[in-house]
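Trainee: Show me how the following folds:
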Amino acid sequence: MRKVLPLAATGLLALSACQFAGHDDPAAEAHRLNTMQSLPLHAYIPDPSSEGGRSIGKAQWILAKQCMVRLGFGGFATLNTRTVESTYPVRQGTLAGRGTTGDDSPYGIDDPDRAAEHGYHNRDQEESAQPQEWPADQYVALTGTFGSGDSHFAHGNPIPEGGCLGQATRKIYGPAPKATKVNGVRLTGYYSLALELWYESHKAARKDPGWKKADRAWSDCMKEKGFRYPDPDEASLDTAWYRTEGPSAKEKKTAAADARCKLDTDYIDTVHAIEADAQKTVISKRKKALDDLRAADERAVRSARTIIGEQS
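Mentor: Alright, predicted model coming up:
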């Protein structure tokens, strides 16, 4: 998701509270702000792990199972959808292990001890939903993603647009919105508007003089510790960190310094405030469209629960 959303992979470390007058616990506050949930646009991107999100995932697989049987995959009649409802299919032979470099916070790792121990390899390997591989013919029918030489038919039956899962999603949500591009990536999902606005507001925030000043303060702090990077993203995305499965000694030292400099310079608090303001601006300009998006999601949850109820 880095190419769509403004995810960085850098860190934060707690320092003495006496350096931050008026803050009871600056490290805890920075940690709270260093989440996607703390930013305004997050309210328009539903959480798939929520009760409603889980209902939609379950309904998608119920409908996809029925579709696959209609396409001639008789074995799907006994598929236990509970084992797959939180996952999206992966084509057999292409499943790669998820890298551990980076994390899912907007401004990077924010635990000093973790930074010193794990460097930038901060991604949690404990995932509730593991990707599942499917044979090529089943994968194509489920997703409508065709490779070279793949047939657009399954057992003589035409594969629906987007495959059985795409068809299921349209039944739950209704017609898909107009596709858009974000940072060169074509988005066709039901939350593409929110993602587009997130990307646009992040670009605007990064141009703000206050953000640039925060980057310079952080960079100056890093120089004092012997590390030369213009901003936290450059540090976390250093190609050296991607050459090894685990963190090197140099990576750990860099990450720890990065984290300490973020707290020293009040980096996360500063850039978060700028980005939050930028998001509020785009929300105010597109509020009706975003509210319509949220209402559509609420209707989708109700539709999903109806589908689940009919199968009970």
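
Trainee: When you work out contacts or count neighbours from here on, use the C-alpha atoms and nothing else.
Mentor: OK.

Trainee: Residue 267: what's it in contact with?
Mentor: Residue 267 makes contacts with 214-215, 218, 261, as judged by Cα atoms under 8 Å, 6 or more residues apart in numbering.

Trainee: can we see that at 10 Å?
Mentor: Applying Cα atoms under 10 Å, 6 or more residues apart in numbering, we find residue 267 in contact with 12, 30, 107, 211, 213-215, 217-218, 232, 259, 261.

Trainee: Separate out the buried members of those residues.
Mentor: Taking 16 or more other Cα atoms under 10 Å as the criterion, what is buried in the contacts of residue 267 is 12, 30, 107, 211, 214-215, 217-218, 232, 259, 261.

Trainee: Between the residues you listed, which sits nearest residue 251?
Mentor: Using Cα to Cα, residue 259 is the member of the buried ones among the contacts of residue 267 that lies nearest residue 251, at 12.1 Å.

Trainee: And the closest one, how close does it get to residue 243?
Mentor: Taken as Cα to Cα, to the nearest Å, the spacing of residue 259 relative to residue 243 amounts to 22 Å.

Trainee: cool, and residue 144?
Mentor: Taking Cα to Cα, one finds residue 144 at 34 Å from residue 243.

Trainee: between those two, who's got more neighbours?
Mentor: Neighbours were counted for residue 144 and for residue 243 using other Cα atoms under 10 Å; residue 144 has more, 19 against 10.

Trainee: let's see this one next to it:
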Amino acid sequence: MFTNSQRGRIVEAKEKVIKLCVQRFGFTYEPSERSRSFQPETLTALRYGITSESDAADYGYRPAGSEGSTAPVKPKPVAKEVKMLLKGTMAAGDYRGRTVPEGGCLGESRRALQDTEKDGGGGDAEVSNKINANSWQLSYQDKRVRVVFNKWAHCMQRAGHHYADPMEANNDPRWRKTASATSGEKKVAVADARCKKAYNVVGTWYASDRAYQERMIKEHSAELKSVREKINRQTRLATSIVDD
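Mentor: Down below sits the predicted model:
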């Protein structure tokens, strides 16, 4: 799977290719500001819910940096001709004495990064996403994990909170009703983190998740080898484009 840094470098490279492509036809193009949506620092951060008591006390179930990060980014206005150049939707043939690339400047940017994914590139391969999602779901339902979930639930009950498992607490609809964490949410989150620690919930859950992933990785070794090669190739291409 791509890291946040690799994905950001690919997006930066694509934007540069698009900008230069549009300039060839006498127009200017400035990409819209990138989304400020929250991204965990690592692929496993928050995978099993809140784990830090101090963060829970300060932010409840909203990790530091996440509040306000999803504010919509207003797209910059784009001239009609530029829109047509981006998608290659003008009449067939040359435009201003230059041949419009197949699929427009967006198509050119994808070819420059050797992109073939349906999401437009920079996204993870379908096989990687399936393994990531399926291992989590299987581990969530695993009997060994359910044993510690049950201990966690009793621990939470002693603290005055009634949830069947950590994700039920994490996804409590009450938390979506306010812009920031309430004192009640923080109390639940702190108890959640404490009970996870008391019964090694995250350790048990992680071990199960990892075991399922390792089994799936072996089953899809050939596909994943191709995915790793693609990630390395696209990262190298993106770096050469950005640094040129």
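
Trainee: Can you give me the TM-score here?
Mentor: After superposition, the two chains reach a TM-score of 0.76 (TM-score structural alignment, normalised by the length of the second structure), with 230 aligned residues with a Cα RMSD of 3.8 Å.

Trainee: Run a quick neighbour tally on residue 75 of the second structure.
Mentor: Residue 75 of the second structure sits with 10 neighbouring residues when counted by other Cα under 10 Å.

Trainee: so what's it up against?
Mentor: 31-34 are the contacts of residue 75 of the second structure under Cα under 10 Å, 6+ apart.

Trainee: Just tell me what it corresponds to in the first structure.
Mentor: Mapped onto the first structure by TM-score structural alignment, residue 75 of the second structure lines up with residue 134.

Trainee: Give me the neighbour count for residue 128 of the first structure.
Mentor: Neighbourhood size, residue 128 of the first structure [other Cα under 10 Å]: 9.

Trainee: Tell me if I'm right that it and residue 49 touch.
Mentor: Yes - using Cα atoms under 10 Å, residue 128 of the first structure makes contact with residue 49 at a distance of 9.3 Å.

Trainee: For the second structure, which segments are assigned as strands?
Mentor: 94-95, 98-99 (DSSP state E).

Trainee: can you tell which of the ones you listed is closest to residue 212 of the second structure?
Mentor: Among the strands of the second structure, strand 98-99 comes nearest to residue 212 of the second structure, with 50.5 Å by Cα to Cα.

Trainee: For residue 67 of the second structure, see how far away the residue positioned nearest the centre of the second structure is.
Mentor: In the second structure, the C-alpha nearest the mean C-alpha coordinate belongs to residue 39, at 6.4 Å (Cα atoms, centre = their mean). Counting by Cα to Cα, the gap from residue 39 of the second structure to residue 67 of the second structure is 12 Å.

Trainee: With residue 107 of the second structure instead?
Mentor: 35 Å.

Trainee: Specify which residue of these two has the higher count of neighbours.
Mentor: residue 107 (18 against 15).

Trainee: these two touch, right, that one and residue 89?
Mentor: No - the criterion here is Cα under 10 Å, and residue 107 of the second structure misses it with residue 89 at 11.5 Å.

Trainee: In the second structure, what residue corresponds to residue 265 of the first structure?
Mentor: Correspondence of residue 265 of the first structure to the second structure, assessed by TM-score structural alignment: residue 199.

Trainee: In contact with that match, which residues are there?
Mentor: Counted by Cα under 10 Å, 6+ apart, residue 199 of the second structure has contacts 147-152, 155.

Trainee: Out of those residues, which comes closest to residue 122 of the second structure?
Mentor: residue 149 (35.6 Å).

Trainee: Test my guess that that closest one contacts residue 196.
Mentor: Yes - Residue 149 of the second structure lies in contact with residue 196 (Cα under 10 Å); the separation is 8.6 Å.

Trainee: Can you pull the residues that touch both of these two?
Mentor: Common contacts of residue 149 of the second structure and residue 196, defined by Cα under 10 Å, 6+ apart, comprise 155, 166, 202.
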